[in-house]
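Enquirer: build me a model from this:
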Amino acid sequence: MRTRIAIKFHALLERHFPERRVFLRSDTDTRFIRLRPESQLLAFAGATAIVSWAIIATAILLMDSIGSGNFREQAKRDQRTYEARLNALSSERDKRAEEALAAQERFNSALAQISVMQSELLASEIRRTELETGIDVIQSTLRRTMKEREAARQEAMQLAEAMSDETVNETKDGALDDDGSGALNFLTAALEETAQERDKIIADAQDALIEADRMAEEIALMKDKNDQIFRQLEEAMTISVEPLDKMFRAAGMDTDNLLAQVRRGYSGQGGPLTPLTFSTRGEELSPDTLRANRLLKHMDDLNLYRIAAQKAPFAIPVKDAFRFTSGFGMRWGRMHKGTDFAASHGTPIYATADGVVTHATWQSGYGLMVKIQHEFGIETRYAHNSKIYVKKGQRVSRGDKIAAMGNTGRSTGTHLHYEIRVGGKAVNPMIYIKAARDVF
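Expert: Modelled structure (predicted):
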C-alpha cells in the first residue's frame, strides 16, 4: 500500500519536476549531478519560503515606517494643539487678570465717588436746614414788622386827629401861644418820623418777602439736586453690592452671617458712615434722612463685603501659565479632595486670601505643604512644593508668594495640589474660583 502511494507521489513529482542532470565537464573528465524530483521540490520550497519571508519582512518594515510617520505626525499635531490651547489659556488668564484690575479700579473709583457724593449730600442737607431756619426767622421778623407797622399806623392816625383838633381850637382863639406852637411842631415831627419808619418797614417787609421767595426756590433746587445725588448713590450701591453678594452666595456662604461676623471684628463707630440725624429732640427722621441712612447702610455692607472678599479664597494660586490636570472628585476609586495645577518646576505659588500659616513643612503624601487658616472657618492647602517661603504663625495677605511648585510627596509629576476646607470638610476649589470670575 505504502509502495503504491509512493509510486503515485513520485509520478506526480515527475510530471511537475522531471528528473534533471547537470553535467560538469573538465579537460580530462566529465561528471554530472542528477536532480531528482524530491530534491527539486525541497529547493523550490526553500526558495519560496525565503522569498515569502523577504516579502513579508519588507511589508512589515514598510508598514512600520508608515505607521511611525503617522504617529510622529499625530504627535506633532497633538503638540501643536496643546501649545495652541496653552497659549489660549494664557491669553484668557491675562485677559481675566486685566479685567480684574479694571474691575478693582472701577470699584475704587466708585468708592471715591460715593465718598464725594456723601460729603456733598451732608453739606447740602446742612445748607437746606440752615435755609429753612433762616426762612422761619424772616417770617417771624416779617410778622413782628407787620404788627409794628400797624401800631405805627394807628399812632399816626391818633396824632393826626389830635393835630386836627388843635388846629380847630387855634382858629377859634385867633392866635397861638408858645406852648401850642411847640406841641404842633412836636406832633408834626413825630408824624414825619412815623411816616418814614412806616415806609422803611414796608420796604423791609417787601425785601423779606423777595428773600423768602428766593430761599424757597433755592430749597426746591437743592431738593432736586439731593434727589439726583440719592439716585446716583443708589445706582452705585446696586452696581457694587449685588455682584459681591452673588459671589458669596455662589460659594455657598450665608451672607447675613458673613456680614455679621465681619462687623463684629470691625465694630468701631464714628466718622462718615455714622447714621445721620439732624434733631436732638427725639423727632421722627425725615424721608431724606431715612433714605441717606439706607445708603449709608449699603455703603457699610459694601465695605464689609470688600473686607470679607480679602479674607476668603476668591483667587487662583498660580499666576503663570498652567493647565488643570485633575479636578475635585473621585479618581482611581479614591476621593481627590482638591484641584491640580500643572506648570514648570519652581513656578511661584501665591496665597489666595488673607490668613495665618498653620503648617509649613513636610506631611506624608502631601510632601512639602503649606496650610493657611482664613476667616469664616476656611483653610487652604498647597501641596507637593519644592520650596516653602513662609513659616508657621506668619500672617500673609492675598497675593503673597508662599511656595514654589514641585514634585514632593506622593506625586507623579510637577504640579500643585490645591485644597479648600470649610469647617474641616473639603470642598471643590472651583466653586470659589468660578464665583469670583465675574467680580475680580
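
Enquirer: only C-alpha atoms for contact and neighbour calcs from this point on.
Expert: Will do.

Enquirer: ok, and the closest non-adjacent residue to residue 259?
Expert: residue 304 (6.2 Å; CA to CA, 6 or more residues apart in numbering).

Enquirer: which residues sit in contact with that neighbour?
Expert: 259, 262, 263 (CA atoms under 8 Å, 6 or more residues apart in numbering).

Enquirer: this one as well, want them side by side:
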Amino acid sequence: MKIAMVGTGYVGLVSGACFADFGHQVVCVDKDAGKIEALKRGKIPIYETDLDKLVETNAAAGRLTFTTELAGAVADADAVFIAVGTPSRRGDGHADLSYVYAAAKEIGAALKKFTVVVTKSTVPVGTGDEVERLIRETNPDADFAVASNPEFLREGAAIQDFRHPDRIVVGTEDDRAKRVMGEVYRPLYLNQAPILYTARRTAELIKYAANAFLATKITFINEIADLSERVGANVQEVARGIGLDNRIGTKFLHAGAGYGGSCFPKDTRALFKTALDHDVQLKIVEATLTANDNRKRAMARKVANVLGGELRGKTIGVLGLTFKPDTDDMREAPSIPLINGLIDFGAKVRAYDPIGMEQARKELPEIEYCKDAYECARQADALVIVTEWRQFRALDLKRIKQEMKHPVVVDLRNIYRPDEMAAHGFTYDSIGRPR
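Expert: Take a look at the predicted model:
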C-alpha cells in the first residue's frame, strides 16, 4: 500500500515509521522544511525508544521518505493519514482543529483517484464530518472516503504498542474504505490484533472516552492516596487489593503527583467542552480535571510541610522533569507547577532529568540544571523524585546522603521503600504511605 502521513510529530512519525516497517511505501509530509531536512539526515525531533533505528532502517530500504510537497504524496496514495496537532485552544479548552482543517483542504485539492482520508489525530466527535465537507467543497469531483483511526500509543512504548495493539479502531461505514484499512493493518494479522469497525463518530468518541477513563482512574487512586496518608493505610497495597479484581485491573493505579503529557489533560478538557456544547453534563470528567489540577499545585505544599512549612532560602533538588520516563515530553508535566510553587515559596531549585532538560529549559528557564542526580543532591535541603526514571531506582543512597545538606527525600513516585530509606538515615515522605 502507498501511504501519505501528513504531520511528522509524535503520532505521525511513529505511525509512518511503523507502517513502513510493515512493508508499505510511506511518505511523511510536513510544512516545516527544517524538520524534513533533519529527518532526511536521520535526526529525530522527538525522543522515543528505538524510533531513530526504525526510521534509519526503513529510510535506507526506501520504504520511508520525507517531503514538504503534499500534492505529490497525496496524489499517489491509497490512504492519507492526517496526524497533525490538536492542542487545547487558548481560552476555552476546546481542541484546536485549525491544522486538521487546513490539511483537509490541501488533501482535497490533491486527490486524483479513490483515496481513504484518515483522521489519526485525536479529534472531537463530528470532526470527520467537517473534514469530508471541506474536501468535497475543495474538490467536488474527488473520489474519497473519510475514516477515523485513533491512535492508542503510550509515549516511551509507542513502537511496541503499534506493533502489538490491544485493538485497532476504524470508524467508517464505506466498504471500499474498510478494504483499504484492512490492507493497511493486514501485517498485524498474525498478532491477532482485533479490528473494530464502527461508525465514524463512534470511533472519535472511543478515543476521548478511553483517555478520560484512564485519567479518572489515575485521579481516583491519587485521592485514595490522600486518604491513606490520613488514616495510616498503604495506597500501594490498596491498589493491589482492588486491582486484582478483574473488573478493575492493575493498570493506572499508581499514585503520584498527577497526570500530565500530551493526551490526558487536553483530551479530558476537550471531551468536557464537547459535552457542554451538546448540553450534557460529564460530572465525573469535570471532577477529574479539577482534582488533577489541584493535586499538581499541592505538591509544592507537600514538600514544604516535610521541611516544617518554610522553604524560603532552602535549596530543593528535583529528580525528573518530563511527565513520564522514556520521553522528553514536558507538556503539562507535574514538575512545572511543582517547581513554580517551590520558587513562589522562596526556594532555590536545581534539577536533573536524563533526557528532558533541553525541553525543560523552555518551560523552566530560571532554575539550575545539573549533570546527574548526585550533583542535583549537592547541598540540598530536600530531594524530590518527580519522574520514575530507571536511573533513579537504584541510586547510591549513601552517596546521596553525603551530598545533601539535610537527608530529606520526598518521593512522589513511591520508588523506594520507607524502611530502606529509614535504615539509611533519611527523613522520607512518599505518596499514600505512612512515614
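
Enquirer: how close are the two chains, by TM-score?
Expert: The TM-score (TM-score structural alignment, normalised by the length of structure 2) is 0.21; 148 aligned residues with a CA RMSD of 7.0 Å.

Enquirer: do you know how far the residue nearest to residue 259 of structure 1 is from residue 379 of structure 1?
Expert: Per CA to CA, to the nearest Å, residue 304 of structure 1 is found 20 Å from residue 379 of structure 1.

Enquirer: hey, where'd the helices end up in structure 1?
Expert: 2-16, 37-173, 178-250, 255-265, 287-311, 429-435 (DSSP state H).

Enquirer: one step back: for the contacts of residue 304 of structure 1, which one is nearest residue 154 of structure 1?
Expert: residue 263 (69.0 Å; CA to CA).

Enquirer: surely residue 341 of structure 1 meets residue 348?
Expert: No. Counting by CA atoms under 8 Å, residue 348 is not a contact partner of residue 341 of structure 1; they are 11.8 Å apart.

Enquirer: can you redo the helices of structure 1 as TSV with distance to residue 421 of structure 1?
Expert: Listed next are the helices of structure 1 as TSV, based on distance: least, CA to CA, whole Å:
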stretch	distance to residue 421 of structure 1
helix 2-16	87
helix 37-173	25
helix 178-250	16
helix 255-265	17
helix 287-311	14
helix 429-435	9
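
Enquirer: quick one, which of these is nearest to residue 416 of structure 1?
Expert: helix 429-435 (12.8 Å).

Enquirer: roughly how far apart are the closest residue to residue 145 of structure 2 other than its chain neighbours and residue 132 of structure 2?
Expert: Excluding the flanking residues, the one nearest residue 145 of structure 2 by CA to CA, 6+ apart is residue 116, at 4.9 Å. Taking CA to CA as the measure, residue 116 of structure 2 falls 11 Å from residue 132 of structure 2.

Enquirer: neighbour-wise, which of these two wins?
Expert: Applying other CA atoms under 10 Å to residue 116 of structure 2 and residue 132 shows that residue 116 carries more neighbours, namely 24 against 20.

Enquirer: sec struct for the more buried one, please.
Expert: Under DSSP: H, G, I helix; E, B strand; the rest coil, residue 116 of structure 2 falls in the strand class.

Enquirer: helix or strand next in line after the helix or strand hosting residue 206 of structure 2, which one?
Expert: Per DSSP states H and E, residue 206 of structure 2 falls inside helix 200-231. The element immediately downstream of helix 200-231 of structure 2 (helix or strand, assigned by DSSP H and E) is helix 235-243.
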